[in-house]
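>>> here is my input; please provide its structure:
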Amino acid sequence: MLSMISFVKRNDIANAQGLYAVRLRICKERQRRYFSLNIFADNEYWDEKNECFRILKNVRDIKQKEENEQRKRYNYLLNCYRLRAQEIIEGFQRENIDWTLNQFADAFLNKSKQGKIKVYMENHIKTLRETGHIGNANCYAATLNMLEHYDSRLDQKTFSEIDIKFVNGFDVFLQKRGCKGNTRKYYFKALRSILNKAILEKEATEKTYPFGKAGFQIEKLTEETEKRYLPVEYLNKIKNTVSEKPQREYARKLFLLSYYCYGISFIDMAYLRRNNIVKFNGGEYIVYKRHKIQHQKGVKPIKIKITKEIEHLLDSLNKNNPTVDDFIVPIVSISGYTGEKLYNHIRGRYKKYNGYLAELAEELQITDMKLTTYVSRHTMAMMLQRNDISREQISQMLGHADMKTTNTYLDSFDTTVIDEAAKVLYDV
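This next block holds a predicted model:
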């Protein structure tokens, strides 16, 4: 059985002097990790059993004396390294930390900031921003900010301390702040994703993992959201009523463009460029991947045939609001933006668009529901379902990664369907 702390000499690779590196080996739960110490030995003077250098007695030769003294110094260093390793492990044990080999390495190599959840999340957020995943970066940043509000000592927390007790306390904290189930779900999904990533990268252990079959159940937080699809009469109002104000008319046309383009989101509309228009099957198509899941494995592109209605809306929008660069929908209004700057610009335009939609709803006397960017998407999906289009086809048109999301959209029937079904009760 291997000792938790030991020193071993390599036997495969020698340096220029024909000596082999002596390394510190740390073992835990059948896993091991080696640490270079800048100490070298040969077979003659290395005591494998006692894990130290052999010291000669009664040495008279000057060169041998010097080499003997060097081996004594090496033994002293090995003893210091052993004590240091023991102190680190004992420190973990005192704090009831189920440490990983990576956490030991952080402590042994004086990288004390690593192996802790806050720094790990900050590094992940930075990577996401640098690779253009701005939406995901913002999600993790919001979660980290909320965790810091919950725990003022989060910068000292290691992964093993993010256990079921911590998670339950965080949930109570969010409830006291007035967060509803879906908002709490948003934070917990981000936290779970970070822990899963850390476990995969050996930064965390599964022993204190707070989610899973016997742990905190995130899906139980799901709340049915208010229905966000338009009755037919409201949809016809938007189709047939030209607004008196240019900003509202701009919003009306964007809303209809989204509706006809299979409920394309505002963000995805904003990112559409000339190269997203492709010719095949005797016509032109808008072909794109949803921005929020474009990097996920197996995501298929959405293909939207450009009909006369879509073509007319694009021409009309561009006539009054010229596009910049090679965008095809006039949402981005400043040329040259890329990366996070472009994303933030689009988010700013998104807020203005929702404001214009609110004004349009008031003008058209749509008073019993809030008109937002999501309404066109939900209305399109519900209209397809009312006309007996299969859920598999609807899911493909929406660009959902799985049917579960589509079913969430469609599982609750609108009141007209329920009302018709209820007539059976009176026809008996």
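
>>> drop to CA atoms for contacts and neighbour counts, all remaining ones
Fine.

>>> sec struct for Ser36, please.
Local secondary structure at Ser36 is given as strand here, using DSSP: H, G, I helix; E, B strand; the rest coil.

>>> that one: what's its closest spatial neighbour, skipping adjacent residues?
Here the nearest residue to Ser36 in space, its sequence neighbours aside, is Arg23; by Cα to Cα, 6 or more residues apart in numbering that works out to 5.1 Å.

>>> now swap in Ser333 and tell me
Counting by Cα to Cα, 6+ apart, the residue nearest Ser333 is Val324, at 6.4 Å.

>>> the structure of the following sequence is requested for comparison with the preceding one:
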Amino acid sequence: MSETIKVLCYKSKKLSNGEHPLMVCVCKDGKRKYQSLGISVKAEWWDFKANLPKGKCPNRERIILLINEKINEIQKAALDKRIAGKDFTAATLIESTSSKDSSHKTVGEYYLTYIQNLKKEKRIRYAGMLEVSYNSFIKFNRHLDIPFSDIDVAWLKKYELWMKGQNLSVSTISTRIRHLRAVFNLAITEHSIKNDCYPFHTYKVSKLNRQTPKRAITKKDVMKIMRYQGKSDMECLAINVFVFSYLNAGINFIDIAKLKHSNIVESHLIYNREKTKKLINVPLQTKALEIIAKYQSDKSPYLFPILSPFHQTEVQVANRLHKVLAKVNKHLKEIGERLNLPIPLTTYVARHSYATVLKRAGVSTSIISESLGHSSERVTQIYLDSFDNEQINSAMKYLL
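From the prediction side, this is the model:
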């Protein structure tokens, strides 16, 4: 019995972008086998009688081309098996062509797969950031049902200009393009695209980072923040989070929120960074210990009143961190304006200020680099891990 091969819009499955995947359906001997074509469309763009995209469907020509290529590929595989006198089923026919399927995956398909994998790894916050970036690219290009080769240097520059036209910061543009670069890296790792298809050899995301505004303040300005008397519990928390970060190797907000009493060992703060999983060990100065003492409570295992035993699921934790960080940064900005600081104050300013103050005091760049975060953050953490506590203790004295 001859086989039938067609491509269907799989309406029973809806992706997070509101589209439905296109599935190859092979039917032989009364049995069916389905396989994703690697692209998706919205239901209103699909002609379910003709099993083809409608005339106004975005990227219609390329979708039809991929459909025809896949059908021809399976037909050829079936013919080859007949010529060789081999029996086959719908399933084995699909399997014989599946090794080539990844090359048909679009940027959008890879992007959504990456986001789903992050959620499975419980990296909820980072997955959320990728979703924001994904929606930005969709808004710019209308869709991402395009091959990786369509995204070249010219495309990236157009996106960069489009983002600047919306008055978005260089930091935001850099972050979103780095997310896209991560999707490219995933495709290369899985051998779905060739290295010569990689636009980031020429388009350097680092050039955007060099345009990032100054994010550090002087030791004198840090002291102004330390002396500032908060007028509410949230304002006091904002100040204490900033000061604690500054005094403890620029620890970021998420890591501060997740600190527990078990992270204090012999007057040292020891924890694994949420982002890099690196083990950090820094001495707790008197001021840092005073801040911890203010929030000590038998009702919560956390050092700061940001998370509580109530926040158990990854989603609850992510929502709580997002909400409190927004409030903390709002208060810090207002405090910075009252103190006439040269730049908008955020928790991230504490990270950069920590590094800058030590650098200006003559501390070796082998112990602490000028920037904590961005491209040099991993190098900084490696250096911090490689020196003994005595060297770190000696360097920390320059902070106050």
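
>>> the residue nearest to Ser36 of structure 1: which element?
Assigned by DSSP states H and E, Arg23 of structure 1 falls within strand 20-28.

>>> what are the buried residues along that strand?
Counting neighbours by 16 or more other Cα atoms under 10 Å, one finds that the buried residues in strand 20-28 of structure 1 are 20-26.

>>> read off where it ends up in structure 2.
When strand 20-28 of structure 1 is aligned against structure 2 using TM-score structural alignment, it corresponds to no residues at all.

>>> which SS class is the residue nearest to Ser333 of structure 1?
Local secondary structure at Val324 of structure 1 is given as coil here, using three-state DSSP.

>>> for it, grab the count of nearby residues.
15 (other Cα atoms under 10 Å).

>>> what's the answer for the one 4 residues further on, then?
The criterion is other Cα under 10 Å. On that basis, Ile328 of structure 1 has 23 neighbouring residues.

>>> so which of the buried residues of strand 20-28 of structure 1 is the closest to Glu249 of structure 1?
Distance ranking of the buried residues of strand 20-28 of structure 1 against Glu249 of structure 1, using Cα to Cα, places Ile26 first at 68.3 Å.

>>> quick one: the closest one and Leu37 of structure 1, what's the gap?
The span separating Ile26 of structure 1 from Leu37 of structure 1 equals 13 Å under the rule Cα to Cα, to the nearest Å.

>>> can you give me the neighbour number for Lys279 of structure 1?
12.

>>> next up, the contacts around it.
The contact partners of Lys279 of structure 1, by Cα atoms under 8 Å, 6 or more residues apart in numbering, come to Tyr285.

>>> looking at this, it is in a strand?
Yes: under three-state DSSP, Lys279 of structure 1 sits within a strand.

>>> hmm, back to that, hang on, the residue nearest to Ser333 of structure 1 packs against Ile334?
Yes: if you go by Cα atoms under 8 Å, Val324 of structure 1 and Ile334 touch, sitting 6.7 Å apart.

>>> just the strands in the stretch 1-150 of structure 2 please.
Across the stretch 1-150 of structure 2, reading from the start of the chain, the strands by DSSP state E, counting those that start in this stretch fall at 4-9, 20-28, 31-41, 46-47, 52-53.

>>> that should have said the stretch 151-300 of structure 1, apologies.
Listed in chain order, the strands found in the stretch 151-300 of structure 1 under DSSP E, counting those that start in this stretch are 277-280, 283-288.

>>> hey, which of these is tucked in deepest?
Comparing those by mean neighbour count (mean count of other Cα atoms under 10 Å), strand 283-288 ranks first with a mean of 17.

>>> with adjacent residues omitted, what lies nearest to the residue nearest the centre of structure 2?
By Cα atoms, centre = their mean, structure 2 has its centre lying nearest to Tyr126, at 4.1 Å. In space, and not counting its chain neighbours, Tyr126 of structure 2 is closest to Leu118: 7.3 Å by Cα to Cα, 6+ apart.

>>> whatever residue of structure 1 lines up with the one you found: how many residues sit nearby?
When the two structures are superposed using TM-score structural alignment, Leu118 of structure 2 falls opposite Leu128 in structure 1. Neighbour count for Leu128 of structure 1, taken as other Cα under 10 Å: 17.

>>> thought Ser335 of structure 1 was touching Asp326?
No: counting by Cα under 8 Å, no contact exists between Ser335 of structure 1 and Asp326, whose distance comes to 9.5 Å.

>>> can I get the strands of the stretch 1-150 of structure 2 in JSON lines with mean neighbour count and distance to Asp101 of structure 2?
Converted to JSON lines, the strands of the stretch 1-150 of structure 2 look like this (neighbours: other Cα atoms under 10 Å; distance: least, Cα to Cα, whole Å):
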{"stretch": "strand 4-9", "mean neighbour count": "20", "distance to Asp101 of structure 2": "14"}
{"stretch": "strand 20-28", "mean neighbour count": "21", "distance to Asp101 of structure 2": "11"}
{"stretch": "strand 31-41", "mean neighbour count": "20", "distance to Asp101 of structure 2": "7"}
{"stretch": "strand 46-47", "mean neighbour count": "18", "distance to Asp101 of structure 2": "22"}
{"stretch": "strand 52-53", "mean neighbour count": "20", "distance to Asp101 of structure 2": "20"}
